[in-house]
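Asks: below is the sequence, then the predicted model.
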Amino acid sequence: MTEANRSPSDNLQQLVAKFDREQAYRPLSGWLGRAVSLLAIGFTLYQLVTTILPPPPAQIHRALHLGFGLCLIFLLFSPTRRRTTAGVSVADALLALLGLAVGGYWFFAFDGLVQRAGNLTTLDAIVGAVAILLVLEGARRVVGWPIVIIATLFLLYALFGKEIPGFLGHRGVSLERLISHMYYTTEGILGVPLGVSAKFIFLFILFGVFLERTGVGAYFNDLALVLAGRRVGGPAKVAVFSSALQGTISGSSVANVVTSGSFTIPMMKRLGYRPSFAGATEAASSTGGQLMPPIMGAAAFLMAEAINVPYAEIALAATIPALLYFAGIWIMVHFEARKTGLRGLREDELPNRREVLKKLYLLLPIGVIIYFLMSGTSTERAALYGIASTIAVGALRKETRMGLRDIVLALADGAKAALSVIAATATAGIIVGVVTLTGLGLKFANGLVELSGGIPILTLFFTMIASLVLGMGVPTTANYIITSTMTAPAIIQLGYPTLTAHMFAFYFGILADITPPVALAAFAASAISGASFLRTGIDSVRLAIAAFLVPYVFVFSPQMLLINTTLPEALWVAVTAFVGMIGVGAGVIGFWLRPLRSVERLLAIGAGLALVVPGVASDAAGLVVLGGLWGLQLAQKRRQSPAETPSDR
């Protein structure tokens, strides 16, 4: 197909495949393509049946979930990034069969494995070793090298820990015990992360696929254009708004950047935004989608299982920080637009408002999900109701109605979309398994506390750096598992609530997507905008300044996470933090009601930080300084003629 006759959807698919490994499927066709689709549909049907009916024992259910996933990974993903052939090699076919075999082994040998209780036969050891290698290779193909390198280093640490000097050393683990722990207990590959994937995450990914099939993804963009497009700097605010909406169903920062950024970034550039700022706006907003309830890139379900807290409590706790994150970006792009005099979109550049508002019914399935999740219904049942409501709502209009073929294709796409999560959670299980086997998590936490001398702010800073490093190039689900396992215990040791510690580690792990040197979301955005990757990454961090501040706030003031607080207290913390973000945003951009001088910028940032940091004295000082600065600017602006302030228009 030539460049001239390639459709926009083809170009979008190429972009997604280029920057998001999880979408780089082989272009299978003919009988092979149909066979793989049937296998994917069978996998989805298995997941649905075991949700409606009682599932098999946890080890069997998780192993079958893994086996299906590995088989599809080796059939759908090439061993290299080059996608030049549409067929499957003999080697990949054999790997796919081995994936099914290691998953099915638990099904056929369950009684013997339970009776042997870790005393492995030769066959057990071979199957376990093959399972570990297949998981690592599957993750390399779907997720990429970073998580594979981390997991491999953890395995080597378990085997050769006695050779490591200092506090990280341990007496070592035999190869047989390591294999047994990794594949024949529920503390390794078949542990909680993969269990959550099998029980909850798969269903919510399927829900997201059904939403996309009814056109909700495109509708989010249209709705954002209608609500924010006419405002100052409209395209940038559209990117912020649409990414916040996409975050309710998306599990990937990079996929978010490519899908919504393919039209918001060119729109921003056309209206005068610098290419790096346009890319950074999309990258920061799309990354924030992983922090937005109710899904949070599927991390909400993992967090609920890991710390034994009801899902509804996790979603509520994450709401105020997520809103502050997006409010911070909105404020920054608003001041940037005012500073450079950028207009909003014209009426003829926007979709028809009446037609867009007529389709508000497309948001009902998300409301159904939230209602059932918050009402105490089991998470998996809520997902089923969401899927059913999506089909029902889509049937209301011809253009969104799903026929039998659409439903079948959605079933296949749901299984394919879940493969990255399966690979990531299984590999993360290896990391968690080594931590539980060697006590590395506690050793690492003790090291962070000792390095900081037990000073809370220093401990938090070192935890932030560790989470940013551990989160580089790692997808959302594995990101949370790794950072919470390795860094959250350090915060817990200081006496802070467990939920606070896990949320802190998760936030900074996710921010690795926009923090150089890796910054996958910023990399994808820079490729679309044509700007320097490093410049885009720096601008992304600048725009996401709220995300670097808010976690410190909710550690020192858990009221922001609605922990042991009243609604008025939580609202006060949120409102003062929001006002503080106005000051920080104005100072960083260098504009408020008019351009700010250097001293005024420093005062705005300082006053903003004082408001972000909880405390009566700091809030009072921040309000006084910001209020005085605002009054001074207002008085000066009134003395100027309109011709002297073109950027205020």
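Replies: Thanks, I have it.

Asks: only C-alpha atoms from now on, for both contacts and neighbour counts.
Replies: Fine.

Asks: residues contacting the residue nearest in space to the middle of the chain?
Replies: Here the mean C-alpha position of the chain is nearest to the C-alpha of Gln290 (CA atoms, centre = their mean), at a distance of 3.3 Å. Residues near Gln290 by CA atoms under 8 Å, 6 or more residues apart in numbering: 247, 250-253, 296-297, 476, 510.

Asks: take a look at this one as well, against the first:
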Amino acid sequence: MTNKTNVKDNNSPPDPDFIPEMGNVDSADVLEGKRVLPVNSFGYKLIGLIAFFWSFFQLYVVLLPVNDVFVRSIHLAFALVLTFFMYPMFRTKRTMSSIPLWNYALAIVAAVTSLYIFIFYDALNARSGAWLPIDVWAAIVGIILLLMASRRALGPALAIIAIIFLGYVKFGQLMPDMISHQGASINKMMGQMFLTTEGIFGVPLGVSASYVFLFVLFGALLERAGAGKYFIDLAYAALGRYDGGPAKASVAASGMMGIISGSSIANTVTTGTFTIPLMKRLGFPGHKAASVEVAASTNGQLMPPIMGAAAFIIAEFLGMDYAGVIMAAAIPAFVSYIALFYIVHLEAKKLGIKGEAKDRLPKVWSVFVSGLHFLLPVFYLMYTLVVLRMSPQRAAFNGIMVLMAIMIVQPFIKSLYAKQGLNPIHNVQTAISDIGAGMINGAKNMVPIAVATGVAGIVVGSVTITGIGLILADVIEVLSGGYIFAVLALTAVVSLVLGMGLPTTANYIVMASLTAPVILGLSGDLGYLVPAIAAHLFVFYFGILADDTPPVGMAAYAAAGIAKSDPIKTGLQGFAYDIRTAILPFMFFFNSKLLLIEGVDPSNPKDPSGWQWISNPLEIVLIFATAVLGMLAFSSATQRWIRVKTNWLEVVLLIIVTVFLMVPNLVQGWLHLPHEYVSYAIGISLYAVIYWWQIQRQNKQSLGNKLAA
């Protein structure tokens, strides 16, 4: 890529083509605005050293458990120090020869304030509520530095939201009557936010320190071992020959990358640099090639087991088994990806785009076999989570140990395969280097997540102090007029708007604290008994969709930079592809069977122990198959194509098919059908009729073309 000077202001999207001259850098790092230092500089080495010790600490506390508050305090201290070292104050000044001295001062003060609750833990417990002036000042300085770090690492949106909530906590008595409260003193506010586990050091940061770090580290090590390239090569070898093959490979590769990555930008840059040029070469317009990659990479955060780190927080918020979260999320995630495959197929058909020549593609089997060792730690991790029911923390740790063992053996196997001899010293050095680099990259990748969960704790603490959840319920109830569809639509819009400026994890925490309880409360009042996870996944899905929603969808900017296309046009097209993902939350909200939950305890739908999980394999297959058919029908309706262009009658009928197949319980009630299976039968029959019409019209068009020729 051509080097150029980046002269954009701090709030504009970074230029994907801006690649500094100082050493090798990751394109995702450039897009995320990280400081770029010479690889031999003191600052560069210091960042690597701190990042390595952060990863080492997180592994250490799994083997020798430590007080949760201590872990959270040290976790945030590491994150803040790395933030001030890695992220410049202004993104226009990212390339520099060293870290400015005043950043060292900020990092030291941030570390001290973060460790305050660790250092004075016993004393703070003894005087709980009767805080000393030094306690309050430590909290004030700590919160200010956390907000500064958030602005650097994540942009201004989350910091602004936290400041608004802090202002609301302090000056609630000055608000309009509908949203007013008695207000809180500085002492009470600082104690809640910083000196207890009800705010910054609460559940979100605890999940980040306990579970999320280990899974992100697992992904970074897997990527360093070569799994990212393996997934891309495998998808390309398997799907490249079919119509629109590179686009389908993009979808598959992004789905597999979603297993090891919680970032839509990282997904976009990793797979997009390979797939977007291929799609363009075969005939996809630039903005559509970029949009396919955006849709695929954004949806990567839906894929279990990591789900953009939100799966762990969902489990913690709901007090449920982590394996239950990924089981509930599985069918919607796979249905969404299958539908995206189909959309890509329809686009290829419309544009007349064929696949790559078979002789230009690597052999699928040889590619598959070459990376089987990458799948071993992934399957082992899933086995320990789902079958052995280990804690996520222990399962991730065991998976990391297996992966490290593979990384140690891998250089020796490669040497033997290349007939270069064992060369033990070189191979051991390679293994150690790769493991060390993976640990450093894992810690660097965790910085924005740790900072985001810390700041999101301010929102959670504000909700607890002010009771704004009940106030918001009244506001939404008034605006919605008591209609459940309006309640969901309002929540979806709020999630999208917030998500435009927030990372997915922070967006989920904010919406789960504010609106998920509102959805559950109002739906119960309106006679809809839904499991709590349906509401939580609802806001999670719409937060994810914001990554490709203009004007702030950063994944769209990343893909547009690779494709040399208009980012706004790319974002709009990507969102059009993701409409299928937008309707899924409405479907599983009204049909919890899509989450493999058959019923809930009417007295307490929030309690996972009262949920009736579907265990019949045949019923699970039926639910999955009909959901796939329903989503394919909806995709055809939005793309206006099956075998030929659909007319408006077919579009309407396809939407009806979607409803019959995806929410048969509602159809059964509306039409007084004897069983949900009747709804399935009607939907499948209607879909078959539409498909038959399409075949007839295609045959007529083919005959007409032959006669014309």
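Replies: Great, that's in hand. Keep in mind that what you see is a predicted model, and the values were worked out from it rather than measured.

Asks: still on that earlier bit, need the max-distance pair from the contacts of Gln290 of the first structure.
Replies: Spanning the widest gap among the contacts of Gln290 of the first structure are Ser250 and Ile510, at 13.8 Å by CA to CA.

Asks: the more surrounded of these two?
Replies: Neighbour count, other CA atoms under 10 Å: between Ser250 of the first structure and Ile510, Ile510 has more, with 31 against 26.

Asks: gap between the counterpart of that one in the second structure and Ala111 of the second structure?
Replies: In the second structure, Ile510 of the first structure lines up with Ile544, judged by TM-score structural alignment. Distance of Ile544 of the second structure to Ala111 of the second structure, given as CA to CA, to the nearest Å: 31 Å.

Asks: host element of the match of Ile510 of the first structure?
Replies: helix 532-545 (DSSP states H and E).

Asks: what packs against that helix?
Replies: Applying 3 or more CA pairs under 8 Å, 6 or more residues apart in numbering; DSSP states H and E, one finds that helix 532-545 of the second structure makes contact with helix 286-299, helix 310-318, helix 484-499, helix 504-514, helix 516-525, helix 579-590.

Asks: what comes into contact with it?
Replies: Under CA under 8 Å, 6+ apart, the answer for helix 532-545 of the second structure is 298-299, 301-302, 310, 314, 318, 325, 329, 491-492, 495-496, 498-500, 504, 507-508, 511-512, 515-517, 519-520, 575, 578, 581-582, 585-586, 588-589, 592, 595, 605-607.

Asks: could you redo the last one with a cut-off of 6 Å?
Replies: 492, 495-496, 499, 504, 507-508, 516, 585, 589, 606 (CA atoms under 6 Å, 6 or more residues apart in numbering).

Asks: the longest helix seen in the first structure aligns to what range in the second structure?
Replies: The single longest helix within the first structure, with elements called by DSSP state H, is helix 404-438. Taking TM-score structural alignment as the measure, the second structure aligns residues 432-466 with helix 404-438 of the first structure.

Asks: buried set for that stretch?
Replies: By 16 or more other CA atoms under 10 Å, the buried positions in stretch 432-466 of the second structure come out as 434-466.

Asks: how much does the longest helix of the first structure stray from the second structure?
Replies: Following superposition, helix 404-438 of the first structure is found to deviate from the second structure by 1.3 Å on average (mean CA distance after the TM-score superposition for the first structure).

Asks: for the helix or strand just after that helix, give me every contacting residue.
Replies: Elements were assigned by DSSP H and E; along the chain past helix 404-438 of the first structure, the next helix or strand is helix 440-452. Contact with helix 440-452 of the first structure is made by 435, 458-459, 486, 489-490, as judged by CA under 6 Å, 6+ apart.

Asks: which residue in the first structure aligns with Pro65 of the second structure?
Replies: Using TM-score structural alignment, Pro65 of the second structure pairs with Pro54 in the first structure.

Asks: likewise for Ala310 of the second structure?
Replies: Matched by TM-score structural alignment, Ala310 of the second structure corresponds to Ala299 in the first structure.

Asks: excluding its backbone neighbours, what's nearest its match?
Replies: Thr477 (5.5 Å; CA to CA, 6 or more residues apart in numbering).

Asks: would you mind measuring from the one you found to Ala298 of the first structure?
Replies: Taken as CA to CA, the span from Thr477 of the first structure to Ala298 of the first structure is 6 Å.

Asks: quick revisit: so which of the contacts of helix 440-452 of the first structure is surrounded by the most neighbours?
Replies: Ala490 (29 neighbours).

Asks: map that residue onto the second structure.
Replies: Using TM-score structural alignment, Ala490 of the first structure lines up with Val518 in the second structure.

Asks: circling back: just to be sure, the match of Pro65 of the second structure is in a strand?
Replies: No - Pro54 of the first structure: not assigned to a strand; according to DSSP: H, G, I helix; E, B strand; the rest coil it is coil.

Asks: need the counterpart of Phe578 of the first structure in the second structure.
Replies: Checking TM-score structural alignment: Phe578 of the first structure goes with Val628.

Asks: same deal with Leu611 of the first structure?
Replies: Checking TM-score structural alignment: Leu611 of the first structure goes with Leu661.

Asks: thinking again about what came up before, does the match of Phe578 of the first structure touch Val335 like I think?
Replies: Yes - proximity of Val628 of the second structure to Val335 meets the contact threshold set by CA atoms under 6 Å, at 5.4 Å.
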